[in-house]
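> pasted the sequence and its predicted model underneath.
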Amino acid sequence: MHPAFSVIFLTTLIGVGQGLFLALYTGQLYALANLLPAQSSQFYALGSLVALVLLIAGLIASIFHLGRPERAWRAATQWRTSWLSREVIVLPMAMGLVFLYGLVHWFEWTSPLFVISGALPLDLSLIIGALGTLVTFALFLCTAMIYASLKFIKAWHHPLTVANFLFLGLGSGFMLAAAFSAYEGTALVGFYATWAVIATLLGAISRGVSLYRNGRLKCKVDLQSGIGVHHSNLKQQSQGFMGGSFNTREFFHGKSPATLKVIRYAFLLMVFVMPVVLIVLSYAIESATLPLAAFAVQYLGLILERYHFFTEAQHPQNLYYQSMA
């Protein structure tokens, strides 16, 4: 498939934003259980603002993929059968809950509403955060299932697609949380960085397995079965016209195997190896800047990873439209 940068930025930006929100809420829950030092409401408010900006940036990026942006609202009408429609509905819900979560912390509306079992104070931010967590995981599922639900694209039609979107979003989000904590000078850098490394390593496993699987996929159809001529020496010489078309632009990436190999090795290094090394170094030398570098490197790698994700998808029509006379 042709990698559209609007969709690449959409999926990577909202993934980071979702992961960052989950990191913030996880930190708040750990602090509530006295497992981490409590942070100020402003810390959670500013972190939520960063997450919201990322979600909005992803939404804006998606607009450039639309042929008729003024009709975008129609995408939500097919929610019963379309994962894209569900994503269109769930994304604004996630944005709204992240906004409310940050708003509650900004105005410090965090007085306990009631106490559970006489020991667990429950405030408005915890309730909104719990709802936001559910919606955020639903958004991960909707975004991934847009691709995993396509049976005719074998590279995507697998649970590994959902796992990859989830782990890479969590890894990058927690990595950004570690960078944000380092920038704010809080004591949560180690906590967020540890979970970022765990999610990144899980992502390395799931993405590695998907690369292995996709590299061994065999197409069940060929030119012979497509046109009903079963000669053993059949090959395409022309696509029927002299230049490119919608089919050659949108369903094929046009990159050589050597180029794709370079992209694959680059994103494996930048997403899974370099960030972990930088985080370990930040532990060793107690650096406040290396977590920032780790996130920056990982996000650039995620752009390459998502580019490669689209090139892995072999649309069946490419049997007939890859060659131009």
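Nice, thanks for sending it over.
> C-alpha only now, for contacts and for neighbours.
Will do.
> and the helices in the chain?
With DSSP state H as the criterion, the chain has helices at 5-32, 41-63, 83-106, 124-148, 159-184, 189-214, 223-227, 246-250, 257-267, 274-285, 290-312, 318-321.
> okay, those in a markdown table with mean neighbour count next?
As requested, the helices of the chain are exported to a markdown table (neighbours: other Cα atoms under 10 Å):
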| stretch | mean neighbour count |
| --- | --- |
| helix 5-32 | 23 |
| helix 41-63 | 21 |
| helix 83-106 | 21 |
| helix 124-148 | 20 |
| helix 159-184 | 25 |
| helix 189-214 | 20 |
| helix 223-227 | 12 |
| helix 246-250 | 14 |
| helix 257-267 | 14 |
| helix 274-285 | 18 |
| helix 290-312 | 22 |
| helix 318-321 | 18 |
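> distance to Arg71 for those helices - can I get that in JSON lines?
Shown next, in JSON lines, are the helices of the chain (distance: least, Cα to Cα, whole Å):
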{"stretch": "helix 5-32", "distance to Arg71": "17"}
{"stretch": "helix 41-63", "distance to Arg71": "11"}
{"stretch": "helix 83-106", "distance to Arg71": "13"}
{"stretch": "helix 124-148", "distance to Arg71": "19"}
{"stretch": "helix 159-184", "distance to Arg71": "27"}
{"stretch": "helix 189-214", "distance to Arg71": "35"}
{"stretch": "helix 223-227", "distance to Arg71": "36"}
{"stretch": "helix 246-250", "distance to Arg71": "21"}
{"stretch": "helix 257-267", "distance to Arg71": "35"}
{"stretch": "helix 274-285", "distance to Arg71": "40"}
{"stretch": "helix 290-312", "distance to Arg71": "25"}
{"stretch": "helix 318-321", "distance to Arg71": "29"}
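> out of those, which comes closest to Gly240?
helix 318-321 (8.8 Å; Cα to Cα).
> contacts for the closest one, please.
Asp222, Leu223, Gln236, Gln239, Asn247, Thr248, Phe251, Phe252 (Cα atoms under 8 Å, 6 or more residues apart in numbering).
> ok, the residues you listed vs Ala57, which is closest?
Phe251 (25.9 Å).
> give me the number of neighbouring residues for that closest one.
When counting by other Cα atoms under 10 Å, one arrives at 21 neighbours for Phe251.
> contacting residues for the residue nearest to it when sequence neighbours are not counted?
Residue nearest to Phe251 in three dimensions, not counting chain neighbours: Met1, with 4.4 Å by Cα to Cα, 6 or more residues apart in numbering. Counting by Cα under 8 Å, 6+ apart, Met1 touches Glu250, Phe251, Phe252, His253, Phe310, Thr311, Glu312, Ala313, Gln314, His315.
> report the contact partners of the residue nearest to the fourth one when sequence neighbours are not counted.
Pointing back at His253 there. Excluding its sequence neighbours, the residue lying closest to His253 (Cα to Cα, 6+ apart) is His2, at 4.3 Å. Residues near His2 by Cα under 8 Å, 6+ apart: Arg249, Glu250, Phe251, Phe252, His253, Gly254, Phe310, Thr311.
> ok, second structure coming up, stack it against the first:
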Amino acid sequence: MNPALSVVFFTVLAGLGQGLAVSLALGVLAGLLAPSGAFLGWGLAAAIALLVAGLVASFLHLGRPERAWRAAAMWRTSWLSREVIVLPAFIGLLVLWWLARRAGDWPAALSAWLALATIALALLLWLCTAMIYACIRFIQEWAHPLTVFNYTLIGLASGLVLACSLAAALGEGRLLAALGPFALAATLAAGAVRLASFERNARLRPASTLQSATGIRARKLTQLAMGMSAGSFNTREFFHGVAAASVRHIRLTAMLCAFVLPALLMAWGLLAASPLPWIAAVGVQLPGLLTERWVFFAQARHPQNLYYQRVA
């Protein structure tokens, strides 16, 4: 597939915002954050900004952005429509929580309910986003439960790392001490699940063949050109144009920057009383996650590519 950078940025930024919001909710439920504290306000503002930035990025992929609202019409059968509904609801919930925090004294029970609702909607949004791809049965690389686990764990891990980085920078030692080990564990778990999906996808074999795709029943069949003098929608949308060796190098870079190096930096951060390792972990992980998400889309092989095997 040819990854759309707008979708790459949307899924990474939205997942990061969801993970940060869940981290803040866990901090409130555990009594580590004051319901009206400044850190909670800054954290909610950052999560809202990330989600809105992701939403804006997603509009760049639309041919007619003014008709985006119509995407919600098929909510009974479409995971995309469900995502279109849940995402604004999640942003609205965070805005409501941010406004309630600014109101000052308010019941602690309300803070707990807002935190629980935040976790529930974040999980639902991860499910909707992942199922957009996991429900496409003819793309074997996506059509498996690991896609849902990948989106959820990567979003949660990146949000926990960002929350720990903010806690380290702003002096929230209790929150950092509590969430730090979970951030490291979530990053390692996300990396392990992503590696498992890479191993699974490497063993996949197309259900169709070049013979069945072209209708030519010759025993030995080799395609030398795509059969036209210029490109088409099919060749632009479903071919990323990067050599297979380069994709392998990009995948290795993604694993190192998204999981391995951040884990090492977090281990250093847990041992050292310095915010530097946590801030560095965010700086390394974000481009790694963008690279990982590019690979997620690029590794998907659309069945039509059996017909347009070679763009020449």
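Structure received. All values derive from a computational prediction rather than experimental measurement.
> now render the contacts of helix 318-321 of the first structure as JSON lines, adding distance to Phe174 of the first structure.
Compiled in JSON lines, those are given as follows (distance: Cα to Cα, whole Å):
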{"residue": "Asp222", "distance to Phe174 of the first structure": "44"}
{"residue": "Leu223", "distance to Phe174 of the first structure": "47"}
{"residue": "Gln236", "distance to Phe174 of the first structure": "49"}
{"residue": "Gln239", "distance to Phe174 of the first structure": "47"}
{"residue": "Asn247", "distance to Phe174 of the first structure": "39"}
{"residue": "Thr248", "distance to Phe174 of the first structure": "39"}
{"residue": "Phe251", "distance to Phe174 of the first structure": "34"}
{"residue": "Phe252", "distance to Phe174 of the first structure": "34"}
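> and those residues, which is closest to Gly102 of the first structure?
Among these, and counting by Cα to Cα, the member closest to Gly102 of the first structure is Phe251, at 40.9 Å.
> what lines up against the closest one once you look at the second structure?
By TM-score structural alignment, Phe251 of the first structure lines up with Phe238 in the second structure.
> show me what Gly19 of the second structure lines up with in the first structure.
With TM-score structural alignment as the criterion, Gly19 of the second structure pairs with Gly19.
> you'd agree its match is up against Phe174?
Yes: using Cα atoms under 8 Å, Gly19 of the first structure makes contact with Phe174 at a distance of 6.0 Å.
> do me a favour and get the end-to-end distance for stretch 313-322 of the first structure?
14 Å (Cα to Cα, to the nearest Å).
> one more: stretch 71-90 of the second structure?
17 Å.
> how distant is it from the center of its chain?
Distance of stretch 71-90 of the second structure from its chain centroid, counting by Cα atoms, centre = their mean, to the nearest Å, is 17 Å.
> gap between Phe167 of the first structure and Gln78 of the first structure?
From Phe167 of the first structure to Gln78 of the first structure the distance is 28 Å (Cα to Cα).
> scratch that, Phe191 of the first structure is what I was asking about
41 Å.
> Ile198 of the first structure now?
In terms of Cα to Cα, Ile198 of the first structure sits 37 Å off from Gln78 of the first structure.
> what lines up with Phe152 of the first structure in the second structure?
Aligned partner of Phe152 of the first structure by TM-score structural alignment: Phe138.
> isn't that match up against Ala300?
No: in this structure Phe138 of the second structure lies outside contact range of Ala300 using Cα under 8 Å: 10.1 Å.
> who has more neighbours out of the two?
Ala300 (18 against 14).
> pretty sure the more buried one contacts Ile139?
Yes: if you go by Cα under 8 Å, Ala300 of the second structure and Ile139 touch, sitting 6.4 Å apart.
> for Leu271 of the second structure, what is the corresponding residue in the first structure?
That one, Leu271 of the second structure, aligns with Ala284 by TM-score structural alignment.
> cool, Leu184 of the second structure as well?
Leu184 of the second structure maps onto Val197 in the first structure when the alignment is built from TM-score structural alignment.
> over to Ala46 of the second structure?
Looks like Ala46 of the second structure aligns to Val50 there (TM-score structural alignment).
> quick one, what contacts the spatially closest residue to its match that is not a sequence neighbour?
Excluding its sequence neighbours, the residue lying closest to Val50 of the first structure (Cα to Cα, 6+ apart) is Gly17, at 7.5 Å. Gly17 of the first structure is in contact with Val50, Ala51, Leu52, Val53, Leu54, Leu55, Gly173, counting by Cα under 8 Å, 6+ apart.
> now the residues you listed in TSV, with distance to Trp109 of the first structure?
Shown next, in TSV, are the contacts of Gly17 of the first structure (distance: Cα to Cα, whole Å):
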residue	distance to Trp109 of the first structure
Val50	20
Ala51	20
Leu52	19
Val53	22
Leu54	24
Leu55	24
Gly173	25
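> quick revisit: state the distance from the match of Phe152 of the first structure to Leu210 of the second structure.
According to Cα to Cα, Phe138 of the second structure and Leu210 of the second structure sit 16 Å apart.
> give the aligned range of stretch 170-182 of the first structure in the second structure.
Counting by TM-score structural alignment, stretch 170-182 of the first structure lines up with residues 156-168 of the second structure.
> repeat that for stretch 82-100 of the first structure.
With TM-score structural alignment as the criterion, stretch 82-100 of the first structure aligns to 78-96.
> likewise for stretch 308-324 of the first structure?
The aligned range for stretch 308-324 of the first structure is 295-311, by TM-score structural alignment.
> so how far is the first residue of the matching stretch from its last?
Termini of stretch 295-311 of the second structure sit 20 Å apart (Cα to Cα).
> one more: stretch 126-140 of the second structure?
Per Cα to Cα, stretch 126-140 of the second structure runs 20 Å from first to last residue.
> between the contacts of helix 318-321 of the first structure, which is nearest Ala325 of the first structure?
Gln239 (7.0 Å).
> would you confirm that the closest one contacts Ser323?
Yes: contact criterion Cα under 8 Å: Gln239 of the first structure and Ser323 qualify, at 5.9 Å.
> in the second structure, what residue corresponds to Ala130 of the first structure?
Under the alignment defined by TM-score structural alignment, Ala130 of the first structure corresponds to Leu116 in the second structure.
> any idea how far that match is from Leu29 of the second structure?
Distance, Leu116 of the second structure to Leu29 of the second structure, using Cα to Cα: 8 Å.
> what do you get for Tyr307 of the second structure?
From Tyr307 of the second structure to Leu29 of the second structure the distance is 54 Å (Cα to Cα).
> likewise for Ala218 of the second structure?
65 Å.
> and if you look at Leu265 of the second structure?
From Leu265 of the second structure across to Leu29 of the second structure, the span is 27 Å (Cα to Cα).
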